[in-house]
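In: okay, sequence plus prediction incoming.
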Amino acid sequence: MEDVKLDLNNICFDKDDPKLNAEVRCFHSLLLSLKTSWSDNNLSRRFWSCPYYGSQKCKYFRWSDVVNERSKFIIHKLVKKMKDMNELLVANVKKIKVMEEINGFND
């Protein structure tokens, strides 16, 4: 069995989102990709930022969506629940591996 890892970016990825194909450029004329915030204050909000954002080289940052307070609350709860379930899954996978080793099962 392989290790289990929770990847929220892949889970929340919607290939049909028209904003994924938007051409957004920073002040350096770099083409930016749409990113997702996983911070507690901006959970699941989508944004564009220059790779140099945060340094003195560029100040380009733009949200792609408007905050909905209800969604913000619900998403935070769902992400916590997913993380808790993932931790439980990882623990159970480890237990199964130990049991397989004890019983002589191999991949």
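Out: Cool, the structure landed.
In: could you use CA atoms for every contact and neighbour count after this?
Out: OK.
In: measure M82 to I75 for me?
Out: Taken as C-alpha to C-alpha, to the nearest Å, the spacing of M82 relative to I75 amounts to 10 Å.
In: same question, N86
Out: In this structure, N86 lies at 16 Å from I75, with C-alpha to C-alpha as the measure.
In: now do S49
Out: On the measure of C-alpha to C-alpha, S49 and I75 end up 22 Å apart.
In: the more surrounded of those two?
Out: In this view S49 and I75 are compared by other C-alpha atoms under 10 Å, and S49 has more residues nearby, 21 against 15.
In: find the nearest non-adjacent residue to the more buried one, please.
Out: With sequence-adjacent residues excluded and distances taken as C-alpha to C-alpha, 6 or more residues apart in numbering, S49 is closest to F61, at 4.3 Å.
In: same question for F47.
Out: Excluding its sequence neighbours, the residue lying closest to F47 (C-alpha to C-alpha, 6+ apart) is W63, at 4.2 Å.
In: what about versus this one:
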Amino acid sequence: MKPFVRYLALALLLAGPSWSVAQPLSGSGADAGNPYNSPIKRASPNSRQGTQSITPSAPGVNTAPTVRPPTLENGGIRNGYPTRQQAPVPPPDTPRFNPPDRGTPTR
């Protein structure tokens, strides 16, 4: 056997078990009920695709409270800076304690 073929066979033999270990088993029991392990969430964790049901809701009384979506108008979307600040208090014009003049009589 040629040395190149021998080394290639050895490399494939050693790399084979690592490929099988690296591939997770699909449908494992621990991940079956995890909603964050869907293919869409794994592809893009910040994506909202696939999070809302496409089937219509069941008819009847809706007992869940309605949630307003965040908008700029209702203050749900902000840039992190405070929007309302108190105006700074200006310093008083006259000092709080006014000592009498010692040079002139007070009458």
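Out: That came through, no problem. Remember, it's a predicted structure, so these values are computed and weren't measured experimentally.
In: would you pull the TM-score for this pair?
Out: Taking TM-score structural alignment, normalised by the length of the first structure as the basis, the two superposed chains have a TM-score of 0.24; 34 aligned residues with a C-alpha RMSD of 3.2 Å.
In: picking up where we left off before, the residue nearest to F47 of the first structure contacts V24, doesn't it?
Out: No: taking contacts as C-alpha atoms under 8 Å, W63 of the first structure lies outside contact range of V24: 11.4 Å.
In: and for the two, which residues touch both?
Out: Listed as contacting both W63 of the first structure and V24 by C-alpha atoms under 8 Å, 6 or more residues apart in numbering are W48.
In: in the helix ranked longest in the first structure, what's buried?
Out: Secondary structure assigned by DSSP state H gives helix 69-103 as the longest helix of the first structure. Using 16 or more other C-alpha atoms under 10 Å as the burial criterion, the residues of helix 69-103 of the first structure that qualify are 72, 76, 83, 93.
In: and which of the residues you listed is nearest to L8 of the first structure?
Out: Minimum distance to L8 of the first structure across the buried residues of helix 69-103 of the first structure is 9.5 Å, recorded for K83 (C-alpha to C-alpha).
In: what about V21 of the second structure, distance to R6 of the second structure?
Out: Distance, V21 of the second structure to R6 of the second structure, by C-alpha to C-alpha: 24 Å.
In: now swap in A43 of the second structure and tell me
Out: When C-alpha to C-alpha is applied, the distance between A43 of the second structure and R6 of the second structure equals 39 Å.
In: again, but for S20 of the second structure
Out: Counting by C-alpha to C-alpha, the gap between S20 of the second structure and R6 of the second structure amounts to 22 Å.
In: now swap in L13 of the second structure and tell me
Out: 11 Å.
In: try S18 of the second structure
Out: According to C-alpha to C-alpha, S18 of the second structure and R6 of the second structure sit 19 Å apart.
In: next, count neighbours for K41 of the second structure.
Out: For K41 of the second structure, which is what you asked about, the neighbour count (other C-alpha under 10 Å) is 16.
In: sec struct for it, please.
Out: When the structure is split into helix, strand and coil by DSSP: H, G, I helix; E, B strand; the rest coil, K41 of the second structure lands in helix.
In: next, count neighbours for A22 of the second structure.
Out: Residues near A22 of the second structure, counting by other C-alpha under 10 Å, number 8.
In: quick check, W48 of the first structure in a helix?
Out: No: under three-state DSSP, W48 of the first structure sits outside any helix and is assigned strand.
In: what is the burial count for it?
Out: Burial measure for W48 of the first structure: 19 neighbouring residues, criterion other C-alpha under 10 Å.
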